[in-house]
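Q: Next come a sequence and a model predicted from it.
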Amino acid sequence: MYQFFVEPDQIQGNKVIITGKDVNHIKNVLRMKAEEEISVSNGVDGKEYRCGIKELKGEEIICEVRFIKEDGVELPSKIYLFQGLPKADKMEWIIQKAVELGVYEIIPIAVKRAVVKLDERKAKSKALRWQKIAEAAAKQSKRGIIPRVRNVMSFREAIDHSQCADIRMIPYELAEGMERTREVIGSLRPGKDVAVFIGPEGGFSTEEIEDAIKAGIMPVTLGRRILRTETAGMTVLSIIMYHLEQ
């Protein structure tokens, strides 16, 4: 079943009004007809509105809500991924997979060892592109929300932003053994929000790790092997998803 996201005010009681680019997609690409069923989410409350198409007008499609699925697919905790800017188009892949694994928000961070350097104009352009990728991934994976991709932050800004999370961790090759990692992961509970910091290809600098620890962010190990930046983030998110999934 096809899924579409709408603004909250487009759901009006038992009626849903679809506008914008999705109108053309439904009418001319998918060639859907009246009475066919679609899934709609407002990207905020995590609910799935199962709807039947009633009218296909010129610039809008009118749907009727048939039932609402309250227990959506969202995890019981918010996961914030702070990702050091990687090379090439790896960020697009990371965003796509992170959304599939249930991340709530993705924050690109410019750190000392990042090869990629974005000026203000390029950063804004990238942010728009990355948000579209997050939306597409949310549709594909039937998410109830569209995870937000923030504008690129400095490491200091990222540390401050992470204060919203109850548990904060930073994988680091010199961290203590796996027992400490198991302890941190084991402390996760539904309703406790999590922040995960992942370095770029060169990892975090010693100064950045020290700043993170001073701010209360816990260093953890992901094992004896060195993981690529795109592997490390997905490893942590997979473990957290498995632990929190109900």
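A: On my side now, so go ahead. Numbering: from 1, shown residues only.
Q: use CA for all of it now, contacts and neighbours both
A: Noted.
Q: Now do the strands in the protein.
A: Applying DSSP state E to the chain gives strands spanning 3-5, 11-12, 15-18, 37-41, 48-56, 61-69, 79-84, 105-110, 148-149, 153-154, 167-171, 194-198, 218-220.
Q: Would you mind putting those strands into a markdown table with distance to residue 93 and mean neighbour count alongside?
A: Compiled in a markdown table, the strands of the chain are given as follows (distance: least, Cα to Cα, whole Å; neighbours: other Cα atoms under 10 Å):
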| stretch | distance to residue 93 | mean neighbour count |
| --- | --- | --- |
| strand 3-5 | 21 | 21 |
| strand 11-12 | 32 | 15 |
| strand 15-18 | 29 | 20 |
| strand 37-41 | 24 | 21 |
| strand 48-56 | 26 | 20 |
| strand 61-69 | 30 | 17 |
| strand 79-84 | 12 | 27 |
| strand 105-110 | 12 | 24 |
| strand 148-149 | 13 | 20 |
| strand 153-154 | 19 | 17 |
| strand 167-171 | 20 | 22 |
| strand 194-198 | 15 | 26 |
| strand 218-220 | 24 | 22 |
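Q: need the helices for this structure, in chain order.
A: Ranges of helices in the chain, per DSSP state H, are 21-24, 90-100, 120-140, 155-161, 178-186, 206-214, 229-244.
Q: who's in contact with residue 192?
A: By Cα atoms under 8 Å, 6 or more residues apart in numbering, the contact list for residue 192 reads 77-78, 165-167.
Q: Return the distance of it relative to residue 164.
A: 10 Å (Cα to Cα, to the nearest Å).
Q: Please apply the same query to residue 90.
A: With Cα to Cα as the criterion, residue 90 and residue 164 are 26 Å apart.
Q: before we go on, here's another structure to hold up against the first:
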Amino acid sequence: MQRYFVNHRENDHFFITGDDYHHITRVMRMNVGDEIICVDPDGKAAQCKLVNITSEVVELEVVQWIEKNVELPVDVTIVSGLPKGDKLEWIIQKGTELGAHQFIPCMSARSIVKLDEKKANKKKDRWQKIAKEAAEQSHRIIVPHVYGPQSLQQLLEISKNYDYKCVAYEESSKQGESSAFHQVLKGMSRGDSLLFIFGPEGGLTEKEITLLEDEGFISCGLGPRILRTETAPSYVLSAVSYHFELME
């Protein structure tokens, strides 16, 4: 059953406009009586029936509310040093499927991609749309928030709001470190927040790692193999899911 995140709800009625209206009426060709899942801004999901279709609005009535919660028990924010091409789009799509709570692109020393304000805003809109579509596909009850590109200094300020802070550092893996991330997961409780930073192609510089460690970040190896910048976030999110959801 199709799922949509809907901003306009009045009691037991949802109202859909814009791109989702077009998708329902033109792409899916739905009619009055068809059913979909609607999720309101508070993360409440309901099975709904189409009751009216106008030239601009689809109106739906709640058939039954859905109580199931599919979100990770901890909030994980993925920070990615701006990579080349469409890699960040892939990170956001797959990261959303795996349960990430937020995404923060970061302009680090080895980031080749440089975005001015106009391009950054356009990219942010696209990234947010990708997160929404992936959240609908994976039956999330929230859409992860995607920040615009942040500097390292801005990121350090944001990091003050998190319970745990980690940075993926391939030199830790090369030196055989394998327990730091495990120890972080063991120390976390349901409801805690984790900020995890990944460098762009070429990784973070030693200077950046030192700065992060001075601000309380824990350097973590992610196993004996060196992962690509677009693969490492999926590894971490999978590990979090395994620890908190499959090991119960």
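A: Yes, it's here. Not measured: the values here are computed from a predicted model.
Q: ok so, going back, could you say which one of the strands of the first structure comes nearest to residue 141 of the first structure?
A: Residue 141 of the first structure sits nearest to strand 3-5 of all these, at 9.3 Å, using Cα to Cα.
Q: Compare that closest one with the second structure and give me the mean distance after superposition.
A: Taken against the second structure, strand 3-5 of the first structure registers an average deviation of 0.9 Å after superposition, with mean Cα distance after the TM-score superposition for the first structure.
Q: got a list of contacts for that strand?
A: For strand 3-5 of the first structure, the surrounding residues in contact (Cα under 8 Å, 6+ apart) are 22, 38-43, 139-140, 142.
Q: The first structure: matching residues for stretch 45-53 of the second structure?
A: Under TM-score structural alignment, the alignment places stretch 45-53 of the second structure onto residues 48-56 of the first structure.
Q: Mean neighbour count, the helices of the first structure: which tops it?
A: helix 90-100 (a mean of 20; mean count of other Cα atoms under 10 Å).
Q: What is that helix packed up against?
A: On a contact count with 3 or more Cα pairs under 8 Å, 6 or more residues apart in numbering; DSSP states H and E, helix 90-100 of the first structure meets helix 120-140, helix 229-244.
Q: Now check residue 17 of the second structure against the first structure: what is it aligned to?
A: So, by TM-score structural alignment, residue 17 of the second structure is matched to residue 19.
Q: before we move on, back to that, can you put the helices of the first structure in TSV and add distance to residue 2 of the first structure?
A: Supplementary listing: the helices of the first structure in TSV, determined by distance: least, Cα to Cα, whole Å:
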stretch	distance to residue 2 of the first structure
helix 21-24	11
helix 90-100	16
helix 120-140	8
helix 155-161	35
helix 178-186	35
helix 206-214	42
helix 229-244	24
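Q: Would you mind telling me which of these is nearest residue 220 of the first structure?
A: helix 178-186 (5.3 Å).
Q: mean per-residue distance, that closest one to the second structure?
A: So helix 178-186 of the first structure averages 1.8 Å relative to the second structure (mean Cα distance after the TM-score superposition for the first structure).
Q: tell me the contacts of the closest residue to residue 72 of the second structure other than its chain neighbours?
A: Spatial nearest neighbour of residue 72 of the second structure, excluding adjacent residues (Cα to Cα, 6 or more residues apart in numbering): residue 99 at 5.8 Å. Residue 99 of the second structure makes contact with 71-72, 76, 140, 237 under the criterion Cα under 8 Å, 6+ apart.
Q: repeat for residue 84 of the first structure
A: Applying Cα under 8 Å, 6+ apart, we find residue 84 of the first structure in contact with 108-111, 114, 197-200.
Q: if you set the cut-off to 6 Å instead, what comes out?
A: 108-109, 198-200 (Cα atoms under 6 Å, 6 or more residues apart in numbering).
Q: what's the counterpart of it in the second structure?
A: Match for residue 84 of the first structure (TM-score structural alignment): residue 81.
Q: Equivalent analysis for residue 211 of the first structure, please.
A: For residue 211 of the first structure, the residue aligned by TM-score structural alignment is residue 211.
Q: Test my guess that the match of residue 17 of the second structure contacts residue 60.
A: Yes - with contacts counted by Cα atoms under 6 Å, residue 19 of the first structure reaches residue 60, the gap being 4.7 Å.
Q: With residue 176 of the first structure as the reference, measure out to the closest residue in space to residue 18 of the first structure that isn't next to it in sequence.
A: Excluding the flanking residues, the one nearest residue 18 of the first structure by Cα to Cα, 6+ apart is residue 61, at 5.0 Å. According to Cα to Cα, residue 61 of the first structure stands 56 Å off from residue 176 of the first structure.
Q: can you check residue 58 of the first structure too?
A: Residue 58 of the first structure is 61 Å from residue 176 of the first structure, by Cα to Cα.
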